[in-house]
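Q: Fold the following and give me the result.
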Amino acid sequence: MNSELRRTLALGQELFNAVRLIKAGFGQIQNIGAGNDFYHLPLLTLASGFERFMKVTLCFRCLEENGSFPTKAIFPSGRRGHDLNLLLKKIRTECFLVDYINNVPVAQSDFEYLNSEGLLAFVSVLSDFGQAARYYNLDVIVGRQVQTDDPDAAWQRLETEILLARKDLMDEIEKNPASNRIRIEINNEVVARLERLARAIARLYTIGGIGSEAKRYLVYIGCFLHLRDAELGTKKYELSGRAL
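A: Below is the predicted model:
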């Protein structure tokens, strides 16, 4: 197998892995509730999935722009290689080209969303988790100075912000504090925000400017690409992330 073919196959496999990890993470978020507060699992899965999705997307962009696969210099080394905030910034600046934003109506909306606080707060928690926070408890155990917040607590604070912004859920807490609907609605809102991130990246593969090679893989990203606004947060995901 020659080097170019090997790299092409690896690129496709990495995209497939990314999509399955993200879908599994969504399923794991939907499974959080009474009797299951294992936030570490979806944080681990989603941080890895979105890191891979963004890196593969940037590889396709490089392939289109330069006519060759990128070198290892395309991504920072060490912890910064897991910095989702940095990767998302590169997606915005290198993939959301001016012609795309100006000529495709949904592109402007996607670009604005990728800069929105409602999304970036969640991306930042996942970014911290990927860089260091996944070892938060071990750092505490060995007396190392922790560099991030407890990731579970950070994620739960964002959930609380969703709750406080929803009058219907606050009213329901007063009437029925044990209502399972409250947890379901919060989980669905979290998934909807991250689905919208996945959809914005997926659109680059078909109507964006990341290249003809990327279009060969539309079947991998169709689960995100074809999501309508009304469907955000409504789909049920497999815990395994298996393809439907």
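
Q: only C-alpha atoms for contact and neighbour calcs from this point on.
A: Noted.

Q: Let me know the helix or strand that the spatially most central residue of the chain is in.
A: The geometric centre of the chain, computed from its C-alpha atoms, lies nearest to residue 50 (C-alpha atoms, centre = their mean), at 4.0 Å. For residue 50, the enclosing helix or strand under DSSP states H and E is helix 40-66.

Q: residues in contact with the residue nearest to the centre of the chain?
A: Residue 50 makes contact with 18, 22, 84, 198, according to C-alpha atoms under 8 Å, 6 or more residues apart in numbering.

Q: distance of it from residue 224?
A: According to C-alpha to C-alpha, to the nearest Å, residue 50 and residue 224 sit 13 Å apart.

Q: what residues do the two have in common as contacts?
A: With contacts taken as C-alpha under 8 Å, 6+ apart, the residues that reach both residue 50 and residue 224 are residue 198.

Q: circling back: what angle sits between the helix or strand just after the helix holding residue 50 and helix 40-66?
A: Moving toward the C-terminus from helix 40-66, the next helix or strand (DSSP H and E) is helix 84-94. Regarding helix 84-94 and helix 40-66, their directions subtend 30 degrees when assessed with axes from the mean of the first three to the mean of the last three C-alpha atoms, to 10 degrees.

Q: I have a second one here; can you model it like the first so I can compare?
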Amino acid sequence: MSINFKNIALLDEIETANRLIRLGFGELQNIDYANNFYFLPFQLLSQGFERLMKSYICLGYYNRQGDYPNLNYIKGLGHDLEALINKILVDFFDDHGRYYLIGDRNFLENDAELKELLYILSEFGKMARYHNFDIITANQKPSVNPRELWEQFEHKILSLNGFEKFNDRDLENEVFGDISRTIIIIFEKFVSGLARQFNFGTLGDHAKQFSGHLFDFAMLYPDKLGQTDYRVNTTRFKETPKKVHKRTAIDELERKLNPKFRSKLIKKNDFDGNWPFYAEEVIVECRNKHWCVITIEGYDYALNGAAKGKYKLESPHDAGMAMLGVSIGDFISIALAL
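A: So this is what the prediction gives:
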């Protein structure tokens, strides 16, 4: 088979890996009180990570040998994600003495949380997807329960602040965003560490031809981690109607003239704290000392549960206007203080 056909097949494999990973991140962000279907993100991420690393190994092999490996070589790699990343680091990863690539290597080699998460996904990918059938059939050597291990990891990383949010009706849903953001940052650092090898030539000039689908990940440096809303790629997010209100001239008049409506413009540059919104400025408003709404780019969203029930509005997080894992609690407090 000609090298061109092989290149096309590998390009398709990398594109598939990229899409699986992004969908997996999005499905992690979709987990909440109403959706605890962990199987889907496990399936997407275990497949996506395996395909990405095997594609990496193919290009690393090509860089060393001048040709792609044969089928037996690829089959011999197995499905263990930890083993795949170890092979990459030992045989193919090159930091070229660049400080950010040295940092990538250090993270990929030593981060304990990454190792734990890859172990869970590896076990799921190898046999744990059939855990329930092991129980049904009384298998003498049952597989591990990946969801149980994952929930143990979630509880471990959940901060004291997170536990306090469970007791606050306005912030309880943020707990899921806190957890998913922490996990996705770990995975973003993992994928970006691999992607930079494609983009910056350390995997060889041939690999640069395949870097386009991974460019966004390669550009994920520390100041950009945890800021992407991957839910926009998922069917659930696309098909869920967003309950928002486009403001009218009457709304603006009431904001100015109604003594029971108090509002305040807040700009990102003037805010002392973690800015949760994608927009550079917002207007918070408290109505009748009780209902808190926020205006973002001409649309109203519910800040607190009272406003969500009263006006049937989406929260900024649910509508994709605020970064998951970054709290809007300070803005509720500001609105109520008005």
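
Q: Can you mark which positions in the helix holding residue 50 of the first structure are buried?
A: Within helix 40-66 of the first structure, the residues scored as buried using 16 or more other C-alpha atoms under 10 Å are 42-64.

Q: Now find how far off-centre it is within its chain.
A: Counting by C-alpha atoms, centre = their mean, to the nearest Å, helix 40-66 of the first structure is centred 9 Å from the centre of its parent chain.

Q: hang on, the earlier thing: so can I have TSV of the contacts of residue 50 of the first structure showing neighbour count?
A: Putting the contacts of residue 50 of the first structure into TSV (neighbours: other C-alpha atoms under 10 Å) gives the following:
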residue	neighbour count
18	27
22	26
84	27
198	21
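
Q: out of these, which are inside helices?
A: Within the contacts of residue 50 of the first structure, residues falling in helices by DSSP state H are 18, 22, 84, 198.

Q: hmm, back to that, average distance between the helix holding residue 50 of the first structure and the second structure?
A: Superposing on the second structure and averaging over aligned pairs (mean C-alpha distance after the TM-score superposition for the first structure), helix 40-66 of the first structure comes out at 0.3 Å.

Q: Which parts of the first structure are strands?
A: In the first structure, no strands are found when defined by DSSP state E.

Q: and the residue of it most remote from its centre, how far is that from residue 184 of the first structure?
A: Most distant residue from the mean C-alpha position of the first structure: residue 175, 34.4 Å away (C-alpha atoms, centre = their mean). When distances are taken as C-alpha to C-alpha, residue 175 of the first structure and residue 184 of the first structure turn out to be 17 Å apart.

Q: how about the nearest residue to the counterpart of residue 217 of the first structure in the second structure, chain neighbours excluded?
A: Matched to the second structure by TM-score structural alignment, residue 217 of the first structure sits across from residue 210. Spatial nearest neighbour of residue 210 of the second structure, chain neighbours left out: residue 11 (6.1 Å); criterion: C-alpha to C-alpha, 6 or more residues apart in numbering.

Q: what's the neighbour count on the one you found?
A: The burial metric for residue 11 of the second structure, expressed as a neighbour count using other C-alpha atoms under 10 Å, is 18.

Q: for residue 202 of the second structure, same thing?
A: Residue 202 of the second structure has 19 neighbours, counted by other C-alpha under 10 Å.

Q: Report the contact partners of it.
A: Taking C-alpha under 8 Å, 6+ apart as the definition of contact, the neighbours of residue 202 of the second structure are 93, 94, 95, 96.

Q: what's whichever residue in the first structure pairs up with the first one in contact with, if anything?
A: In the first structure, the position corresponding to residue 93 of the second structure is occupied by residue 96, as judged by TM-score structural alignment. Shown here is residue 96 of the first structure, whose contacts under the criterion C-alpha under 8 Å, 6+ apart are 107, 111, 204, 208, 209.

Q: Pull out the buried residues from these.
A: Once neighbours are counted (16+ other C-alpha under 10 Å), the buried part of the contacts of residue 96 of the first structure comes down to 107, 111, 204, 208, 209.
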